[in-house]
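Chemist: kindly generate the corresponding structure for this input.
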Amino acid sequence: MSLVFAYLRVSTDAQDVANQKHGVVRYCIDKKLLEPVFVEDTVSGKSDWRDRQLGKMIRGAGKGDVIVVSEVSRLARSTLQVLEIGRECIERGVHLHVAKNGIVFDDTMQSKIVTVVLGLVAEIERDFISSRTKEALAKRKAEGMKLGRPVGASKNLKLDKHAEKIDGYLEKGINKVAIAKLLDVSPNTLYEWLKVRRPSGNPAVPSSP
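Modeler: Below you'll find the predicted structure:
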């Protein structure tokens, strides 16, 4: 027998969670689906869907199982990601239902049409983003603004608070890999700090009193 799962992306708003549950339960009753097993997720929708409970649920669901979500915004923040999720479900034989929007991703012709339309929307969305980015860069360039990351040292670096320790280790002749271990950071983090703060490779010279 196919199982029914309900995906809830939980926020700090208890009323919002209650509304999601109510919408999903009502949809399941209307569509004569089994009572759903609720799976809650506290991770932000900005995170990749594969790393959220949603991704784990899709990978763990069997062919013919159903996943119900209250609305599209609970799946992802972009049309492209929604399309990816829908295609993943179709390829795995998992049926994805979006209650509020009445969208279903399964092996029916209607679902295939929806997938094609979303694919076109995602393509248009990418083009708009690309176009806006190019226009913004061109405008900045025309106004004489330099593009790219500003050259020069960052105001605050992670290891600034350990500057005296690092200088002391360098004076004692401790190698950089060992210094990184003593500071509990990766060697690359230390190398980047030295490149900016100690370009000569030597400890800072104390200022005269």
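
Chemist: going by C-alpha atoms from here, please, whenever you check contacts or count neighbours.
Modeler: Fine.

Chemist: in contact with Tyr169, which residues?
Modeler: Applying Cα atoms under 8 Å, 6 or more residues apart in numbering, we find Tyr169 in contact with Ile179.

Chemist: would you do the same for the sequence below? I want to compare the two.
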Amino acid sequence: MGRGIKIDRWIEETVSSRKNLRSRKLWALMCKIKGGDSLIVSELSRLGRNMFQIVGILNFCMERQIKLRTIKENYELGNNIASKVLAFAFGLAAEIERELISQRTREALMRRKSEGKALGRPRGQKSVRVKLSKHEDDIISLINEGVPKARIAKKFNVARGTLSRFLSGISSGYRGKKPAPAYADGKRHSEFMERVALENPRPRLRVRKNPKEKQRAGEKPSKANLRRRAKV
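Modeler: Below is the predicted model:
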């Protein structure tokens, strides 16, 4: 390449609106380059999918003393006054862009609400964003094998409470005052329990009968209940 610049590594990729920065090849390169290195791009707009992401990359480079050069605009940005002014201008444009997006979103929500349409996903429908939804079969298998919930939560990198709420949602039976609504696909608590029973013929849980029910059924009370009565 001209200007006496030596290229150590080439990266070719297409900027997609569906990919975040950490999933791009550019992020792997940014983690390796050091202060004094140069990052050369075809044009500034190729750095990110929006102005806000581009500003973030510019700040990243300036903080680490990395020079950024563009071929089309012929920019050579570093940790100097001119580069900071340009980065500030881009940051202002990014802030305006973000505010416009937020305003359009609010207007769209208000319009839908005025039309009488419900906001958000339908009540009871399983969200595609739930982190554990794609691991549902694995989680049920682990529970049937007797693996503690704390260990399962650690395996899938979630809190134990998150796992418990997810399991309550699957079984459509929260322990709170309001029962969980049935899923849109028709799954009910009984269907969930049948599924567990099929995968685990000998369930680990058993139903404890009330001592009065045992007496009515003609069964003998347990030793624990006899000891409790003796103490009384």
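
Chemist: quick one: Thr42 of structure 1 and Tyr7 touch, right?
Modeler: No: checked against Cα atoms under 8 Å, the pair Thr42 of structure 1 and Tyr7 is beyond contact range at 11.0 Å.

Chemist: ok, the two, which is more surrounded?
Modeler: Using other Cα atoms under 10 Å as the criterion, Thr42 of structure 1 and Tyr7 rank with Tyr7 on top: 23 against 12.

Chemist: is that one in a helix, a strand, or coil?
Modeler: In three-state terms, and counting by DSSP: H, G, I helix; E, B strand; the rest coil, Tyr7 of structure 1 is strand.

Chemist: ditto for Ile40 of structure 2
Modeler: Using three-state DSSP, the structure places Ile40 of structure 2 in strand.

Chemist: map it onto structure 1.
Modeler: Matched to structure 1 by TM-score structural alignment, Ile40 of structure 2 sits across from Val68.

Chemist: count of neighbours near that match?
Modeler: Val68 of structure 1 has 24 nearby residues by other Cα under 10 Å.

Chemist: repeat for Ile139 of structure 2
Modeler: Counted with other Cα under 10 Å, the burial measure for Ile139 of structure 2 works out to 21 neighbours.

Chemist: and Lys63 of structure 1, by the same measure?
Modeler: 15.

Chemist: ok, the one 10 residues further on next?
Modeler: Ser73 of structure 1: 14 surrounding residues under other Cα under 10 Å.

Chemist: for it, what are its contacts?
Modeler: Not one residue lies near Ser73 of structure 1 by Cα under 8 Å, 6+ apart.

Chemist: please tell me how far it sits from Asn101 of structure 1.
Modeler: To Asn101 of structure 1, Ser73 of structure 1 is 10 Å away according to Cα to Cα, to the nearest Å.

Chemist: what's the lengthiest helix in structure 1 aligned against in structure 2?
Modeler: Under DSSP state H, the helix in structure 1 containing the largest number of residues is helix 109-142. With TM-score structural alignment applied, helix 109-142 of structure 1 matches the range 81-114 in structure 2.
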